[in-house]
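Asker: Pasting a predicted model and its sequence here:
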Amino acid sequence: MECVRRKASDLHLTVGRPPTLRIDGKLYPIEGEPVLTPEMTEKFKDIAAQHAKHLRAQINDGGGGDFGLDFGEHGRFRVAIYKQKGFFGLALRLIPKHIMSFEEIGFLPHLIPKIKALLDRPHGLILVTGPTGSGKSTTQACFIDYILNSPRHVLTIEDPIEFIHDHKAGIITQREVGVDVSSFREAIMKGLRSNPNVILVGEIRDLATAEATVWAAESGHLVIGTLHTTNATETVTRFIDIFPPEIRDQIRIQFSISLLAVFSQRLLLRAEGKGRIACFEIMMATPAVRNLIREKKIEHLPSAIQTASAEGSITFDAYLAELYKMGKITYETAMQNAFDPKALRELIEYGGRRHRS
């Protein structure tokens, strides 16, 4: 299939345009393919929806749905069917069989031991954040793959299931919302009966899921969750604001105790012009960070990240500088993605020596 052969991340099927691939973040129509008609996309919808019988009513009457579609040895697709202007469209995200290592994702060598130590913790909350298509699922899959090297039971709750994991030294239980269980909250609460050590929550999207996530982290489980936020400050604010105002002070205390780290990421074009690499802001939950969260001084978190590099924290711009120094991205890419281009220029020209692994 063209999508797999050209290492595209997505395939778009929409009326009025040929089938279109997303490669390294850019859209490319497939040459020689016809412009899609409403009849064509309806047929594609019917073929894909055969694998999602539980969503047929939602797709046909509710305007769309998301589900996983197995593609044999090549991997899986996360399929989103939607309606626009009365016609069906499809967006298929390729989920490769290969689970990337820390190095392949783009984690800096000196940070990898600290991240592994974090994943070895018996309980607490780790949040992986970023916009849609920023590589969150790939990062989470890497984390779970590492955890499964140890004799621990991992429960994943996803909508839909994306990466398929092997048991390895541990046990993996993967539950899909809408297929195996009715909601994220139910999956977390009832899943505790299956005696997991680690719980992956595919998306913290509502109050019920957020409550269950905090409770699971407090009750002796390592919980890895996802939010669609762009940095640590926004993540902390968004998580706490999910809760009603009257209980936010209590949640703020619970959250500050449970939190282990926030990984906020984006994907950047590699220096060679092909393929992408992840760039992170990492906030480890140091005592200073916990105090700032408790005392509602969220605006000071960026400074706390800057001063905790020894613990594994790093700002997004500092990460950009490291990727540039390592030859992983170009100077132009670094500048285009910087939060503060002037500060990044100083980091590159004057700031610090390169870390060694």
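Answerer: On my side now, so go ahead.
Asker: alpha carbons only for contacts and neighbour counts from here, please
Answerer: Fine.
Asker: Could you count how many residues lie near E349?
Answerer: By the criterion of other C-alpha atoms under 10 Å, E349 has 10 neighbours.
Asker: Could you check how far it is from M335?
Answerer: Distance, E349 to M335, by C-alpha to C-alpha, to the nearest Å: 13 Å.
Asker: Which residues are in contact with the residue positioned nearest the centre of the chain?
Answerer: Nearest to the geometric centre of the chain sits K136, at 1.7 Å (C-alpha atoms, centre = their mean). By C-alpha atoms under 8 Å, 6 or more residues apart in numbering, K136 lies in contact with 128-130, 226, 265.
Asker: quick one: which of these sit in helices?
Answerer: Among the contacts of K136, none falls in helices (DSSP state H).
Asker: In those, find the pair that's most separated.
Answerer: Using C-alpha to C-alpha, these reach their maximum pairwise distance at T226 and Q265, which is 11.4 Å.
Asker: any common contacting residues for those two?
Answerer: What both T226 and Q265 touch, as defined by C-alpha under 8 Å, 6+ apart, is the set 128-129, 136.
Asker: Return the closest of those with respect to M40.
Answerer: When the shared contacts of T226 and Q265 are compared against M40 (criterion: C-alpha to C-alpha), the nearest one is K136, at 31.9 Å.
Asker: what are the ranges of the strands in the stretch 201-350 of the chain?
Answerer: Secondary structure of the stretch 201-350 of the chain (DSSP state E, counting those that start in this stretch): strands at 222-227, 259-269, 276-284.
Asker: would JSON lines of those with distance to C3 and mean neighbour count be doable?
Answerer: Shown next, in JSON lines, are these (distance: least, C-alpha to C-alpha, whole Å; neighbours: other C-alpha atoms under 10 Å):
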{"stretch": "strand 222-227", "distance to C3": "26", "mean neighbour count": "25"}
{"stretch": "strand 259-269", "distance to C3": "19", "mean neighbour count": "23"}
{"stretch": "strand 276-284", "distance to C3": "16", "mean neighbour count": "25"}
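Asker: this is the other structure I want to compare:
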Amino acid sequence: MDISPFFKLMVDKNASDLFFSAGARPTLKIEGQATPIGQVPLKPQQVAEIATSLMNDKQRKEFESELELNIAISLPEVGRFRVNVFRQRGEIAIVIRYIKGNIPTIESLNLPKVLKQVIMELRGLVLVVGATGSGKSTTLSSMIDYRNERHQGHILTIEDPIEYLYQHKKSIVDQREVGIDTWSFENALKNAMREAPDVILIGEIRDQNTMKHAITYAQTGHLCLSTLHANNANQTMERILSFFAAEAKPQVLQDLALNLRAIISLRLVPGIKNKRVPAVEVLLNSPYIADLIEKGKIDEIKDVMARSREYGMQTFDQALFDLYEAHEITQENAVLFADSKNNVALQIRLSNHQDLSENPDFTLNQDD
């Protein structure tokens, strides 16, 4: 089965993802909405043949051994794609993500301007967090290329697989792909500091060992960037702590208080113009925030962020209200994606001078 037309269709439709799964029609995801292609569901053998056609011999052996495979594919005059092959209910399934060739700018992504300051830091730890498909990799790529265009130095990335391809501009950018340029994340992490980087990008922090390396890089004078799967800054802190035993957590909190520079949290929200827009929470590590982190008072961080907008911080609720005020998203979606649905609903009503007894379909509920 020739799937090159599917790749071309992804590009033409600006689809983020393409799904092949036995018993289902091939499906594109466009602006967060699943769109089936054709009328005939795929047979298990067809999906298996597609998967095999995407792999070389080494990758086939790896998939047979691990039952999981992550690879990147470049098609001349079409584009670049990230492929995940896995098994479900005993059958092979495939998810393909379209990686746009041009690295977007911070402005074109409608990201907060403070990210330009964050990426120019000389040292420290910067985490970009959010759900799968929330734009973490794209946000990081825009930040890295901003620095690449303005600051001389050495940027080293460790990725599985490489997504965006950087050009050498003012900085030298070396990109290492697990399985091609290094045998494992562990080997690449161990050798990273010997490669004299100023900036180190770790594709994703998934375990205690990777988290330790990230903190160490920040402690030793590097700017370390990475991603985590978390919903917001508070959950990010809790996720980091979950990697460590109870007796190690006080030291981890102290290390984070000293070395964390920012946590940037992302949510893509359906926009009024049928295009998703980013809602961005920004935590910057001020002396007060650092004191809260060291004392483990994670629950108090959000209130400090909300009161620190003049420094570039903002909560999700503030970001969503701003998007609503700018007529980028609907009232319903501003509330739906909020951390505190009550607070955002009330703020919108007050801004609209609505009487709280009006609009019975838009009532305040208990926060999640």
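Answerer: Noted; the coordinates are in hand. None of the values given here were measured: they were computed from a predicted structure.
Asker: ok, back up a step: what do we get in the second structure for the residue nearest to the centre of the first structure?
Answerer: Under the alignment (TM-score structural alignment), K136 of the first structure pairs with K136 of the second structure.
Asker: What residues in the first structure pair up with stretch 287-302 of the second structure?
Answerer: Going by TM-score structural alignment: stretch 287-302 of the second structure matches residues 287-302.
Asker: in the matching stretch, what counts as buried?
Answerer: Of the residues in stretch 287-302 of the first structure, 288-294, 298, 301-302 count as buried by neighbour count, 16 or more other C-alpha atoms under 10 Å.
Asker: what's the answer for stretch 12-25 of the second structure, then?
Answerer: Buried residues in stretch 12-25 of the second structure, defined by neighbour count with 16+ other C-alpha under 10 Å: 15-22, 24-25.
Asker: Run a quick neighbour tally on the aligned partner of T216 of the second structure in the first structure.
Answerer: Using TM-score structural alignment, the partner of T216 of the second structure in the first structure is W215. As a burial measure, W215 of the first structure scores 18 neighbours (other C-alpha under 10 Å).
Asker: ok, now N343 of the second structure?
Answerer: As a burial measure, N343 of the second structure scores 17 neighbours (other C-alpha under 10 Å).
Asker: one step back: which one among the contacts of K136 of the first structure gets closest to T173 of the first structure?
Answerer: Using C-alpha to C-alpha, T226 comes nearest to T173 of the first structure of the contacts of K136 of the first structure, at 18.3 Å.
Asker: is it true that that closest one touches E203?
Answerer: Yes. The criterion here is C-alpha atoms under 8 Å, and T226 of the first structure meets it with E203 at 4.9 Å.
Asker: before we move on, the earlier item: wait, which of the shared contacts of T226 and Q265 of the first structure is closest to M100 of the first structure?
Answerer: Closest approach between the shared contacts of T226 and Q265 of the first structure and M100 of the first structure, by C-alpha to C-alpha: K136, at 12.1 Å.
Asker: picking that back up, can you tell which of the strands of the stretch 201-350 of the first structure is closest to R175 of the first structure?
Answerer: For R175 of the first structure, the closest of the strands of the stretch 201-350 of the first structure is strand 222-227, at 14.8 Å, according to C-alpha to C-alpha.
Asker: how much does the closest one stray from the second structure?
Answerer: Compared with the second structure after fitting, strand 222-227 of the first structure deviates on average by 0.7 Å (mean C-alpha distance after the TM-score superposition for the first structure).
Asker: what does that strand contact?
Answerer: 121-130, 136, 140, 197-205, 213, 216-217, 235.
Asker: Show me which of the residues you listed are buried.
Answerer: Buried subset of the contacts of strand 222-227 of the first structure (neighbour count, 16+ other C-alpha under 10 Å): 123-130, 136, 140, 197-204, 213, 216-217, 235.
Asker: So which of those residues belong to helices?
Answerer: 136, 140, 213, 216-217, 235.
Asker: Touching, L269 of the first structure and Y331? I think so.
Answerer: No. Counting by C-alpha under 8 Å, L269 of the first structure stays clear of Y331, with 11.4 Å between them.
Asker: What is the nearest of the buried residues of stretch 287-302 of the first structure to K325 of the first structure?
Answerer: Of these, the one sitting nearest to K325 of the first structure (C-alpha to C-alpha) turns out to be P302, at 22.4 Å.
Asker: Go ahead and confirm the closest one touches D317.
Answerer: No. Using C-alpha under 8 Å, P302 of the first structure is not in contact with D317; the gap is 11.2 Å.
Asker: for the stretch 1-150 of the first structure, what spans make up the helices?
Answerer: According to DSSP state H, counting those that start in this stretch, the stretch 1-150 of the first structure carries its helices in the segments 2-5, 38-49, 56-62, 102-105, 112-119, 136-147.
Asker: Of the ones you listed, which stretch is the most buried?
Answerer: helix 136-147 (a mean of 21; mean count of other C-alpha atoms under 10 Å).
Asker: Tell me the first helix or strand C-terminal of it.
Answerer: Going down the chain from helix 136-147 of the first structure, the next helix or strand is strand 153-158, by DSSP states H and E.
Asker: Now that following strand on the second structure. Mean distance?
Answerer: Superposed on the second structure, strand 153-158 of the first structure shows a mean distance to its aligned partners of 0.7 Å (mean C-alpha distance after the TM-score superposition for the first structure).
Asker: just checking, next helix/strand downstream of that strand?
Answerer: Criterion used, DSSP H and E; the element after strand 153-158 of the first structure is strand 171-176.
Asker: Buried residues, the very next helix or strand once past that following strand. List them.
Answerer: Next along the chain after strand 171-176 of the first structure, taking DSSP H and E as the criterion, comes helix 184-191. For helix 184-191 of the first structure, burial by neighbour count (16+ other C-alpha under 10 Å) applies to 184-188, 191.
Asker: Does anything pack onto helix 184-191 of the first structure? Which helices or strands?
Answerer: Contact partners of helix 184-191 of the first structure among helices and strands, from 3 or more C-alpha pairs under 8 Å, 6 or more residues apart in numbering; DSSP states H and E: strand 153-158, helix 207-218.
Asker: got the angle for the first one vs strand 171-176?
Answerer: When axes from the mean of the first three to the mean of the last three C-alpha atoms, to 10 degrees is applied, the directions of strand 153-158 of the first structure and strand 171-176 differ by 20 degrees.
Asker: Tell me the gap between strand 153-158 of the first structure and the middle of its chain.
Answerer: Mean C-alpha position of strand 153-158 of the first structure versus that of the full chain (C-alpha atoms, centre = their mean, to the nearest Å) differs by 15 Å.
Asker: same check, this time on the last one
Answerer: Computed by C-alpha atoms, centre = their mean, the separation of helix 207-218 of the first structure from the middle of its chain amounts to 18 Å.
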